[in-house]
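K.L.:
quick one, what's the 3D model for this:
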Amino acid sequence: MRQPARFFSLNKPSDWETGTASNMTINEDGVTIGRVDKYSIYRTVHTADIDGADAIADFAVGSGSKLYVLDAKAALWVHDYENRYTEPFYVPGHNLFTGQSLLAARGDSLYIADRSQDRRIVSISPSNGQIVWAAHEWNGLELFPLAVAVDGMRRLYTAVPLDTQPGQADEPEVPEGGRIVIVQWGLSGEMMRQFGHDEFRLEHASPLSALHRRFAVTVSDSGEPAMLDTASGQVVSFHADGSLKAAFRAEPGAAFASVSVDARGLLYIGEAQEGDPAENERFIRSCAAGGKLLGKVSGYRARADKLLHDGRARMYALDLEKGSVTLLDLQSRTMAMPATGLPEAWYISAPLDSTEDETEWHKMELLADIPEETQVRISYFATDERFGVLDGQVVDYESYFADPAIPMTQKWSASRHLWSEPVVNPQDALLMNARGRYLRFRLELAGSDRSGPVIRRLRLHFPRLSPIVYLPPIYQEDPDGGGFLERFLAIFGTFFAEMEERIAGVSSNFDPDSVTGAYLRWLGGWLALDIADSWEEPNLRELMKQAPELYKMRGTRAGLKRMLHIYTGVEPFVVEHHELKHMQEQSELRQLLGRLYGDNPYSFCVMLPPDCVRTDKQRLMVETIIDDQKPAYTEGKLIVLQPWMHTDMHTYLGINTVLSEPTVLTLDKQSSMPHHTVLVDKDRDKRIDIHTRMGLDSELD
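P.N.:
All right, here's what the predicted structure looks like:
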C-alpha cells in the first residue's frame, strides 16, 4: 500500500548536538531542560521538639540523624530528628560548662569550648560522656576559644586571641592590634598547627564577652580552615599546610554571622540581620574559594547564626531568634534560563536536507515523557533557499543559527516570522504548509520547578505520503475539504505505518539482547525452564544464549555447574560420593563424612557462598536448578557455606575460612592494644559492658 518511509530521526546525542541549544541538557537518556542541585528545606527542629530544653544556644551534628543541642541553661541534649527522640546528655546544674559554650562534633568525637571555665576546651566521648582530653593553655598562653570546627579526621580547630590583658571588672580583653588565629588540635589534645593572617587584628581593644560569636570558623574534610570576622565581613581561608589560600571581603552592607564549607570546597556565608524579615530578607550566599559570589540559597530566608555541613552534603542553619535548627539538603531542580528567569529550554535544529527542491514534508513523530505542568512546543519552517533576510540583513540561515556569538533571544526574535504556529505536546502531527528542500524545527521545553519534559526521539517524515492518494480524484481536488480529509486519514495512516514497522522488526522480538522486562521472561519460557522473578535480566540473557549447549550437557556435572554459574555468577563446588570413598575407609571419619555429605552413594553436594543465596526465593531457585539439571536417579543437596570456622562442620581453608597471624588491635593512630591485654573492671567482676569507663572504674592491665 505504502512506499518505503523516509525520515530523519534524532535519538542520539550526536543528532541533537548539530543544532543550537540554550539551557538544555543532551545525553543518552534524551533531551531535557538543564538541572541544578539546590538546597531545599528538609526539616526544622524547634526548641519545643526537644522535650525539657530551654532556648537553643548552640548545636553540633552527630552521627546518623543525631544533633547535639545546647540550651541557654547549659543542658546538653541528644536529639534524633528522624525518630523524634530526645535524651539528656548533661542535665542542668552540672557546672561543667555554661550556656555560652561552643559545640563541635564529628563521628565519635564531641568538643565543648567555654572561655569562662577552668577547662577551656574539652573532648568528650559521646558514647558514655567520659572526658578524653582537656586543655586550658597553649604554649603558656591562656586559651579563650571564640569559635570551633572539626574536620573529617576529627581534628579540632579553634579561633583564639594571641594576646590578652586584664580589663575592667577583672574581665580579660584583647588589646588593640591583638591577633586572632586558628589553632589545630590532634585527637589526643596536642597542638599541631597554627593558621594566622594579618587581616585578623582588632582595631580597638575589646573585652572577651564582646567577641562572643564575632568570629566563625569552618574547615573542609581534608583540613583546610577558613575564618569569618562578622564585624568587618573579612574572610580568610588557608591550605592544610598553613599557607594562605584566599582572602576577601564579603558583600558590604550585609550582617554576616556564620560560614561553612561543603564537600566541593564552596563557602556558604549566612546573615543574621536584625529587624523584620519581611523587610530585610536574609540569605545564605555561596562563594567560590576565591570569594566570587556564585548565588544565594533561595530555599532559606532567615537568620543563620551558625552554619554546618555534614558528610551527606546536608546543610544546617541555626536561628537564635526563633530557637530553631533548619536542615537543608540538595535536591535536583529545573534550571531557569538566564534570559527569561523561567524553567525552560530553547533549541533550533540544523537544516534537514531532503536533497530535492519543493519537497513536501509529511509529519513529525515525538516520543517523549511530558509530566504534568510541563509542555513541549514544536515550530518549523521549510525552504529551498539557504539565504534569507533577518533583521534587515541577508544571512546564511545555517551560519546565523549556529553562531554562538548571537544570543538565542536575538535569533528567536529575528526569525519569528519564519516559524509555523507551535504544535503543543505532539505525538503524531502533520507538517502543514512545509514545502522546501531544507526543514528546520524549533523546540520550546517548558518545565516546572521540579520536573521538565524529556524528549527521547523525534522523527520527521518526508515526502508527503497520505492515504488520500488512494481515494477517487474528486476527494483529492476538493479545495475546501481536502485539508480536513487528509488530516483525518493521517490517523489511519499512522496505524498502518506502526503496523508495518512492527512487522518489519518482528525478528528483533526473538533476540534476547533487544527485548526487556516481561517480554524477555516470556521469551525465556520457550526454553522449558522455570524462569522465576529471581533471575536478573543479564543472567537470563546469558542463559538463553547458552541454552543449546546447556541442553547437550543436561544431567552432567559440567552442565549443572555452568547453569549455577550463570544464575549466581559464582563457580559452585560440587562434591560427589565417590570422591569421598578413600576417606570413608578411615572409621574415625566415616561418621563425620556421613553427617556432612550423607551416606547415599547416589547423592552429591553443591556448595555456594551465602552471597549467592540471600533470600528464600533465591534458595528455592537454586534448588530448582539442581533438581532440574541432576540425573534422574540422583539426589542433590544444597549447602550454603558460612564465613565462620567451626570444627566438624563445613569449614574449607581458602574457601570460607582464613588463617591469619595474630594482630595488634589499633585504638587510634597513636595507641594500640597487644593481643595479651586484659580489660579489668574493678567493681563488676571483670565484665565489660556500658558501665566500664577507662580511668574511672576500669583499667588496662
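K.L.:
rest of the way, CA atoms for contacts and neighbours
P.N.:
Noted.
K.L.:
can you name the farthest residue from the center of the chain?
P.N.:
No residue in the chain has its C-alpha farther from the mean C-alpha position than Ile474, which lies at 63.6 Å (C-alpha atoms, centre = their mean).
K.L.:
count of residues packed around Gly452?
P.N.:
Here the count is done by other C-alpha atoms under 10 Å, and Gly452 has 29 residues near it.
K.L.:
about what we covered before: element containing the residue farthest from the centre of the chain?
P.N.:
Ile474 belongs to helix 473-477 when elements are defined using DSSP states H and E.
K.L.:
equivalent analysis for Phe492, please.
P.N.:
Element membership for Phe492, per DSSP H and E: helix 482-504.
K.L.:
try Arg442
P.N.:
Using DSSP H and E, Arg442 maps to strand 438-446.
K.L.:
what do you get for Asp627?
P.N.:
Under the criterion of DSSP H and E, Asp627 resides in helix 616-629.
K.L.:
show me what counts as buried in that helix.
P.N.:
Judged by neighbour count using 16 or more other C-alpha atoms under 10 Å, the buried positions of helix 616-629 are 618-619, 621-623, 625-627, 629.
K.L.:
can you pull out the helices in the stretch 501-650 of the chain?
P.N.:
Shown for the stretch 501-650 of the chain, the helices assigned by DSSP state H, counting those that start in this stretch span residues 517-524, 537-552, 557-568, 581-584, 587-597, 616-629.
K.L.:
show me the strands in the stretch 251-400 of the chain, by range?
P.N.:
Using DSSP state E, counting those that start in this stretch, the strands of the stretch 251-400 of the chain run over residues 256-261, 267-271, 284-287, 293-296, 306-309, 315-319, 324-334, 344-348, 352-353, 363-369, 375-383, 387-390, 393-396.
K.L.:
how about this one, so we can line them up?
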Amino acid sequence: MNYKDPTYYILNKKRDFERGYLHNIKITDNKIKVEDNHKGKGVFISDIYDSHEIKTVWNRMVMEQYGDGLVKFTYYACDEADAIKEKLKSEAITLKEIEALIKEFQVKTVVNAFDIMLNDAVGRYFWFKIEILNLKEKEAVIKSIRIEFAIQSFLRYLPEIYQEDYESRKFLEGFLGIFQSLYMDLEKKIDKNSSYFDPDIADREFLDWLCNWIKIENAYIWDENKLRYLLKNAVKLYEKIGTVKGISDIVQLYASEKPYIIEYYNIKNFSETKSKYEELKRLYTENPYEFIVLLSEKSIPTEKEYKEVYKLISEFKPAHTEFKLVILKENIFLGGHSYLGINSYLSKTSNMQLNGLSKIPFIKLE
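P.N.:
Predicted structure coming up:
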C-alpha cells in the first residue's frame, strides 16, 4: 500500500521542553518530571505547533513515559493563534492566566493514555498541556512526545459513498485511524528490521535472542558491552576453541584480565633438574592432559564469577583435557601460588604477624 508518511513534531531533548511553559516541572536527562519539592504535582504546556495549513486534521499522539504517577493530557487546536503566541511569550504570565487564555480552544482531556488518536483536533495550530501527579512514592517521568499530522487516511481507499456525509466521514476516519496506526507502526518495525540483527544497536532482549542463534548459552553472565563484542567476534573466538589463545581471549573478555595458562610441556622443560621438576609438578600438574589457569582475585572477586569463568573455560578447552582454575590472592603462601610482581610485592620492612595475633619484631643482625 502506497501512502504518505505523517509529518510530525517530536519532543525528546532538553531544548524541546524548554520552549514550553514549566510549572513545578524540571528537565533532567532530556526528560521532564515534577520537581522534588512541589508535593508531586507539576504542569507542562507545550509550544504552539504550526502545520502551515488551515483546518489541518491532527492525527496521533504517542507519549513515552515510565513510572506509575498519574498523567493528564489535554490538547488544543485552532486556525488563528498569533495573539495567544504573543501573550505566552510574556515571562510575567501565570499558569492560571495561561489556562484561562487557552480554555476556549480545548478539544479533549485524557488520563494515562499514551497513544491516542487526535482526529477531533482540527486547525492549523496545535498545542497541549500535561499535568503530572505523583502518587505517594510513584513517580511519572515523560521521556518523549510525538505529535503526528498531515496523514492520508485509509478512507481514500474505500468507495466515495463513504466520504459523502461529513459526520460519517469524520467518524469513519477516526475508526480506521486505529488500524492505520497499528499498520504504520508495524511497517516501521519491518523497515528497521535490520537493526534487530546488529549487535551494536540491538536492544538487550534482542542480544539475548541473537545469542541463541549462535549457541551462546550463558548470555546472562555478560554485561551489555562485552556481550555486544562477543556477538560481533563470535566466529573469530569460536575458531580458536580448543587452543590456549582461545581460552585466553574468552577469559580476558569476561574478567578484563589476561590469564596465565600453564601446560604440562611448560614444566617438562625442567625435568633435568629433579628437585625443581618435582616441585613444579606438585604446584601445577604432572598430567600431560591437564593445564592450569591463573587469575587474580581482583578480577574474580566472588564465587559467582569463579563459577562463570570455570564454565567458560570448560566450553573452550580441548576435548578430553582437564584443568584447574587458580585464583591468586594478594598474600604470600610458602609453597603456594605466590609470584613476585603479580600477587606479591617487595615493600618496606614491617613486623611479621603469626595468625594475625603474635608479632615477631624485625631484628637487625650485626
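K.L.:
what span of the second structure lines up against the helix holding Ile474 of the first structure?
P.N.:
Under the alignment (TM-score structural alignment), helix 473-477 of the first structure falls on residues 160-164 in the second structure.
K.L.:
which outside residues touch that stretch?
P.N.:
Residues from elsewhere that reach stretch 160-164 of the second structure, judged by C-alpha atoms under 8 Å, 6 or more residues apart in numbering: 155, 168-169.
K.L.:
how many neighbours does the aligned residue in the second structure for Gly594 of the first structure have?
P.N.:
The alignment partner of Gly594 of the first structure in the second structure, by TM-score structural alignment, is Lys281. Lys281 of the second structure has 15 neighbouring residues, counting by other C-alpha under 10 Å.
K.L.:
what residues are up against the closest residue to Lys281 of the second structure other than its chain neighbours?
P.N.:
Nearest non-adjacent residue to Lys281 of the second structure, counting by C-alpha to C-alpha, 6 or more residues apart in numbering: Ile267, 7.3 Å away. For Ile267 of the second structure, the contacting residues are 277, 280-281, taking C-alpha under 8 Å, 6+ apart as the criterion.
K.L.:
so the host helix or strand of Gln410 of the first structure corresponds to what in the second structure?
P.N.:
Applying DSSP H and E as the criterion places Gln410 of the first structure in helix 408-414. On the second structure, the counterpart of helix 408-414 of the first structure by TM-score structural alignment is residues 95-101.
K.L.:
which other residues reach the matching stretch?
P.N.:
Under the criterion C-alpha under 8 Å, 6+ apart, residues 23, 84, 88 lie in contact with stretch 95-101 of the second structure.
K.L.:
could you dump those into TSV and include distance to Val62 of the second structure?
P.N.:
Converted to TSV, the contacts of stretch 95-101 of the second structure look like this (distance: C-alpha to C-alpha, whole Å):
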residue	distance to Val62 of the second structure
His23	22
Ile84	25
Leu88	25
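K.L.:
give me the buried stretch members for stretch 32-51 of the first structure, please.
P.N.:
Counting neighbours by 16+ other C-alpha under 10 Å, the buried set in stretch 32-51 of the first structure is 32-35, 38-41, 44-45, 47, 50.
K.L.:
so which of those sit within strands?
P.N.:
Using DSSP state E, 32-33, 35, 38-41, 44-45 are the members of these that sit in strands.
K.L.:
want to throw those into CSV with distance to Pro572 of the first structure?
P.N.:
As requested, those are arranged in CSV below (distance: C-alpha to C-alpha, whole Å):
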residue, distance to Pro572 of the first structure
Thr32, 46
Ile33, 49
Arg35, 46
Lys38, 48
Tyr39, 49
Ser40, 49
Ile41, 50
Thr44, 52
Val45, 53
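K.L.:
among the residues you listed, which two are most distant?
P.N.:
Spanning the widest gap among these are Thr32 and Val45, at 36.3 Å by C-alpha to C-alpha.
K.L.:
so what does Arg60 of the second structure match up with in the first structure?
P.N.:
In the first structure, the residue equivalent to Arg60 of the second structure is Lys363, according to TM-score structural alignment.
K.L.:
again, but for Leu230 of the second structure
P.N.:
Correspondence of Leu230 of the second structure to the first structure, assessed by TM-score structural alignment: Leu543.
K.L.:
look up how far Glu537 of the first structure lies from the closest residue to that match other than its chain neighbours.
P.N.:
Distances taken as C-alpha to C-alpha, 6+ apart place Ile566 nearest to Leu543 of the first structure, at 6.5 Å, with adjacent residues excluded. In this view, Ile566 of the first structure and Glu537 of the first structure are 11 Å apart by C-alpha to C-alpha, to the nearest Å.
K.L.:
one more: Val575 of the first structure?
P.N.:
Counting by C-alpha to C-alpha, the separation of Val575 of the first structure from Glu537 of the first structure is 30 Å.
K.L.:
for Gly34 of the first structure, same thing?
P.N.:
Note on Gly34 of the first structure: its distance to Glu537 of the first structure, by C-alpha to C-alpha, is 32 Å.
K.L.:
now do Arg595 of the first structure
P.N.:
Counting by C-alpha to C-alpha, the separation of Arg595 of the first structure from Glu537 of the first structure is 38 Å.
K.L.:
same thing with Leu328 of the first structure?
P.N.:
Distance from Leu328 of the first structure to Glu537 of the first structure, counting by C-alpha to C-alpha: 38 Å.
K.L.:
with neighbour numbers in mind, choose between those two.
P.N.:
Between Leu328 of the first structure and Glu537, counted using other C-alpha under 10 Å, Leu328 has the larger neighbour count: 22 against 17.
K.L.:
secondary structure element for His417 of the first structure?
P.N.:
With the criterion set as DSSP H and E, no secondary-structure element contains His417 of the first structure; it sits in neither a helix nor a strand.
K.L.:
distance from stretch 489-504 of the first structure to the middle of the chain?
P.N.:
Averaged C-alpha coordinates place stretch 489-504 of the first structure at 43 Å from its chain's average position (C-alpha atoms, centre = their mean, to the nearest Å).
K.L.:
superposed on the second structure, where does it end up, distance-wise?
P.N.:
Superposing on the second structure and averaging over aligned pairs (mean C-alpha distance after the TM-score superposition for the first structure), stretch 489-504 of the first structure comes out at 1.5 Å.
K.L.:
what's the matching range in the second structure for that stretch?
P.N.:
Counterpart in the second structure of stretch 489-504 of the first structure, with TM-score structural alignment as the criterion, is residues 176-191.
K.L.:
so which bits of that stretch are buried?
P.N.:
Of the residues in stretch 176-191 of the second structure, those buried by neighbour count under the rule 16+ other C-alpha under 10 Å are 177, 180-181.
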